[in-house]
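Colleague: Below are the sequence and a predicted model for it; my questions follow.
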Amino acid sequence: MSPPPLPDRFEAPLMLVFSEPHRRREERRQARQSLLAPPEKARGRSAPVRAATRKSIEDDFKERVKTLSRSIDLASACDLSAYPRVAASILNYGRPDVTGMIAGTGRLGDLAAALRKALERHEPGIVDGSLTIGPAEEAPHRHGFDAVSQSLRFEISLDLAFAPLPIPLTFHAEIDVAAGKLQIDVAGPS
């Protein structure tokens, strides 16, 4: 007996409901600025709805994770141990600076734990206990490290909490050891 098909419509979070009209407005603005864009058809406005497709939810999560990967947290620049409320607030948004971790050989193992902490702290939609981070075992990345490109690659799996069912996602975080840069590649559903 085959498993029942997964639903295509989910209850979207409020952030997605409010960000979608802004995204569409930005697309229209860019189209107007382009000389090659066809004239825009007049259409009525409708109220935002809370129903969303799996793809729109995944795309929204992908954008949030990419924004997180481009931001370095305040704790990487200064010691926040005397300021625990600042360390737990949005002022400390972002991922840790990987340059300091890569420079010290003993701290390289802390990289997966630091990525885990950043995702758990800034992505409240992750189902508790579903986040797993491990080295990628693809062909060029033996135990997560590619000797040719000098990069580390982690495979990250998680479930996003949505109604009616959680959405499983798998993506990769690749760290360029030489430059100390982190790139997130959202691969798709698990």
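Modeller: Received the coordinates, thanks.
Colleague: From here on, just use CA atoms for contacts and neighbour counts.
Modeller: OK.
Colleague: Quick one: residues contacting the residue lying closest to Asp110 once chain neighbours are set aside.
Modeller: For Asp110, ignoring the flanking residues on the chain, the nearest one in space by Cα to Cα, 6 or more residues apart in numbering is Met101 at 7.5 Å. For Met101, the contact set (Cα atoms under 8 Å, 6 or more residues apart in numbering) comprises Arg107, Leu108, Asp110, Leu111.
Colleague: pretty sure the second one contacts Ile102?
Modeller: Yes. The pair Leu108 / Ile102 is scored as a contact, 5.7 Å apart, by Cα atoms under 8 Å.
Colleague: Just want to know which of the two has more residues nearby.
Modeller: Legend: neighbour count by other Cα atoms under 10 Å for Leu108 and Ile102, higher for Ile102 (20 against 14).
Colleague: Okay, the more buried one and Gln183: tell me how far apart.
Modeller: Noted for Ile102: a distance of 15 Å to Gln183, by Cα to Cα, to the nearest Å.
Colleague: The most centrally placed residue in the chain: what's its closest spatial neighbour, skipping adjacent residues?
Modeller: Closest residue to the average C-alpha location of the chain: Val65 at 1.8 Å, with Cα atoms, centre = their mean. Leaving aside its sequence neighbours, Val65 sits nearest to Ile184 (Cα to Cα, 6+ apart; 7.3 Å).
Colleague: got it, and Val49?
Modeller: In this structure, Val49 finds its nearest non-sequential neighbour in Val17, 6.5 Å apart by Cα to Cα, 6+ apart.
Colleague: putting a second one here so we can go through both:
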Amino acid sequence: MTSLRNKDNLQISLLDRLTDDQPEISSEPRDKRGFSQAKLRENILRDLNWLFNSSNLATVENLEEFPEVESSVLNYGMPDFTGHTVSGINVPEIERLLKKAIFDFEPRIIRRSIKVKLNLDEKNMGQNAMTFDIEGELWAEPLPLQIYLRTMLDLDVGDVKVYDYSGSS
């Protein structure tokens, strides 16, 4: 029986499988076909940054009559938080929305493992910014990989930045 290396057992997104970083080369060497843990983490960060910085359809359309659309790709992204203030924001609702976006659009993070919590450390809080810690497990064989993310939400401009806080990248 052939033993599988860890990099052969990571879940690569469809986008990454279809992207050719070197189109001038017609075939890839065998050693370049693998996918490392560091590359998986890098791609998860990229995809979460895209997800959290995209405005969803529910921002401009009332989806109450179409509940199935709420969790579909038509509603990819997050509500627009621009112009809100820290004092006027519903923190549990933001935590829920971040978690729901990950549930709906990032299947490489195991659902039951996702935790989203406001980081109350004042050095991570701006005058009109909030910081959330996201913890979860990435799907991998033979064991899931732990991931710890720090997510900074700037309410003035609606910008979200996601950083790997795992200590490994």
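Modeller: Looks like it came in fine. Treat the numbers as computed from the prediction; the structure is a model and nothing was measured.
Colleague: before we move on, back to that, in ChimeraX, how would I select just the buried ones from the contacts of Met101 of the first structure?
Modeller: Command for ChimeraX that selects the buried part of those, burial taken from 16 or more other Cα atoms under 10 Å:
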select :111
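Colleague: Trace Asp164 of the second structure over to the first structure, please.
Modeller: Structural alignment (TM-score structural alignment) places Asp164 of the second structure against Val186 in the first structure.
Colleague: ok, back up a step: correct me if wrong: the residue nearest to the centre of the first structure contacts Gln183.
Modeller: No. Using Cα under 8 Å as the test, Val65 of the first structure is too far from Gln183 to be in contact (9.9 Å).
Colleague: returning to what we had before: assign the residue nearest to Asp110 of the first structure to helix, strand or coil.
Modeller: helix (DSSP: H, G, I helix; E, B strand; the rest coil).
Colleague: What is the neighbour count of Lys39 of the second structure?
Modeller: 14.
Colleague: before we move on, what about Gly106 of the first structure?
Modeller: Gly106 of the first structure: 9 neighbours (other Cα under 10 Å).
Colleague: swap in Gly109 of the first structure?
Modeller: Using other Cα under 10 Å, Gly109 of the first structure has 11 neighbouring residues.
Colleague: what's the distance between it and Thr53 of the first structure?
Modeller: On the measure of Cα to Cα, Gly109 of the first structure and Thr53 of the first structure end up 37 Å apart.
Colleague: Also Ser190 of the first structure?
Modeller: 17 Å.
Colleague: next one: Ile175 of the first structure
Modeller: Ile175 of the first structure is 31 Å from Thr53 of the first structure, by Cα to Cα.
Colleague: Look at these two and report which has more neighbours.
Modeller: Using other Cα under 10 Å as the criterion, Ile175 of the first structure and Thr53 rank with Ile175 on top: 22 against 14.
Colleague: Ignoring the adjacent residues along the chain, who's closest to that one?
Modeller: Leu182 (4.5 Å).
Colleague: Could you give the residue range in the second structure aligned to the strand or helix carrying Glu58 of the first structure?
Modeller: In this assignment (DSSP states H and E), Glu58 of the first structure forms part of helix 54-70. Under TM-score structural alignment, helix 54-70 of the first structure corresponds to residues 37-53 of the second structure.
Colleague: Tell me the buried residues in that stretch?
Modeller: 37, 40-41, 43-45, 47-53.
Colleague: now the helices: where do they sit in the first structure?
Modeller: 14-33, 54-70, 84-87, 98-103, 110-122 (DSSP state H).
Colleague: Please spell out which residues along the longest one are buried.
Modeller: Applying a neighbour-count criterion of 16+ other Cα under 10 Å, one finds Leu16, Val17 buried in helix 14-33 of the first structure.
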